[in-house]
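[1] test case, fold it:
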Amino acid sequence: MKFEDLIKEVKFEVEFGGVKLAPAIVQDADKGDVLMMAWMNEEALRRTHECGEMVFWSRSRKEYWHKGDTSGNVMTVVEWAADCDSDALLFKVRMKGPQVACHTGARSCFFKTCDK
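    Predicted structure coming up:
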C-alpha cells in the first residue's frame, strides 16, 4: 500500500495536550524483540517516512524527537504497518550505534519482567 493511502487510514485518537497521537511499537527487524513504544502524530509519521528513521512526538517536551539525534541510537525503518483497526503502528527497524533503545541504557524498554 502506498504511504499516502495508508496514512489516510491511521487513526490518531489518543489526545494528549491537544495533540492527537497513535502508539508506535518499535521492533528489531532481525532479532524480533520489542524495543520500545512511543507516540506519533501525523507529522511524526510523515517525517519518519521522509527520512527513513524513527521520529516521535515527545509528550513531555512537546516537540518532535528524532531517535538517536543525541544518543547515537538511530533506528532505520525497514518496514511499518498499521494494525487492523488502524489505531496502532508497528515499526520494524535496524539500530545504528550502541544498540540501546531505552533512555535507561537498556537495549529494550521492556526489561521489567513479571513472574508467572
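
[2] going forward, measure contacts between C-alpha atoms and count neighbours the same way
    Noted.

[3] max-length strand in this protein?
    strand 19-28 (DSSP state E).

[4] after that one, which helix or strand is next?
    strand 34-40 (DSSP states H and E).

[5] want to put them side by side, so please do this one too:
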Amino acid sequence: MQKVFVMSHPVAFDPSTLKYNEAGLIPAIAQDEVSGEVLMMAWMNAQAIEKTLETGRVTYWSRSRQSFWIKGETSGHVQELVDFRIDCDRDCLLVLVRQTGAACHTNRRTCFYTAVRDGAETELMAPMA
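    The predicted structure is shown next:
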C-alpha cells in the first residue's frame, strides 16, 4: 500500500495562488479514483475551482460557451470529486473523481481514445452502449 505524506500544518487554500493562463484558466485533468485512468482534460477558472470544492461536483469553464459547466448536469455522466490536487508549478490541476458513465462528450469512457501507432491514428474504444 502506498504511503501518502500529509503536512502536519495544512495551509488554507487560496485559488489566487495558482498560475492561470492569459484567459484566467488553468488545465484540470480528471482521473478515475479507482482505476487511475485519465478520463479527460478541461479548463477551470478560480470560480469553477471554488464551486467544485464547495459542492463536490466537478465544475469546469466552457471556453466555447463562456459559462460554467458542471460535469453531468445535462448528460447524467457525473464526476463526483474525491480529491483535488495541485501540481508542483501550480499551473495544472488533478481532480480524482468518481465517474458515472462516460467522461467524453463522444460517449466514451475517456477522451483519450485515439492512439498514434506506426504513424497512423487508431481508435482504442467504441462509444459506450
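
[6] returning to that earlier point: list the buried residues in the longest strand of the first structure.
    21-28 (16 or more other CA atoms under 10 Å).

[7] hmm, who's touching stretch 32-40 of the first structure?
    21-28, 55-59, 101-102, 107-110 (CA atoms under 8 Å, 6 or more residues apart in numbering).

[8] which part of the second structure matches that stretch?
    Counting by TM-score structural alignment, stretch 32-40 of the first structure lines up with residues 36-44 of the second structure.

[9] how far off centre is that stretch?
    Chain-centre distance of stretch 36-44 of the second structure: 4 Å, with CA atoms, centre = their mean, to the nearest Å.

[10] out of everything not next to it in sequence, what's closest to residue 57 of the first structure?
    residue 64 (4.7 Å; CA to CA, 6 or more residues apart in numbering).

[11] hang on, isn't that neighbour packed against residue 48?
    No - judged on CA atoms under 8 Å, residue 64 of the first structure makes no contact with residue 48 at a distance of 10.6 Å.

[12] tell me the centre residue of the second structure?
    In the second structure, the residue lying closest to the centroid (CA atoms, centre = their mean) is residue 30, at 2.8 Å.

[13] before we move on, back to that, residue in the second structure matching the residue nearest to residue 57 of the first structure?
    Checking TM-score structural alignment: residue 64 of the first structure goes with residue 68.

[14] against residue 45 of the second structure, how distant is its match?
    Distance, residue 68 of the second structure to residue 45 of the second structure, using CA to CA, to the nearest Å: 9 Å.

[15] between these two, who's got more neighbours?
    For the pair residue 68 of the second structure and residue 45, the greater number of neighbours falls to residue 45 (23 against 16), based on other CA atoms under 10 Å.

[16] so where do the helices sit in the first structure?
    Remark: helices assigned in the first structure by DSSP state H are 3-9, 42-51.

[17] which positions in stretch 67-83 of the first structure come out as buried?
    67-68, 73-77, 80, 82.

[18] which one of those is nearest residue 95 of the first structure?
    Checking the buried residues of stretch 67-83 of the first structure against residue 95 of the first structure with CA to CA, the nearest one is residue 75 at 4.5 Å.

[19] now that closest one: how far from residue 16 of the first structure?
    Separation of residue 75 of the first structure from residue 16 of the first structure (CA to CA): 25 Å.

[20] thanks a lot, catch you later.
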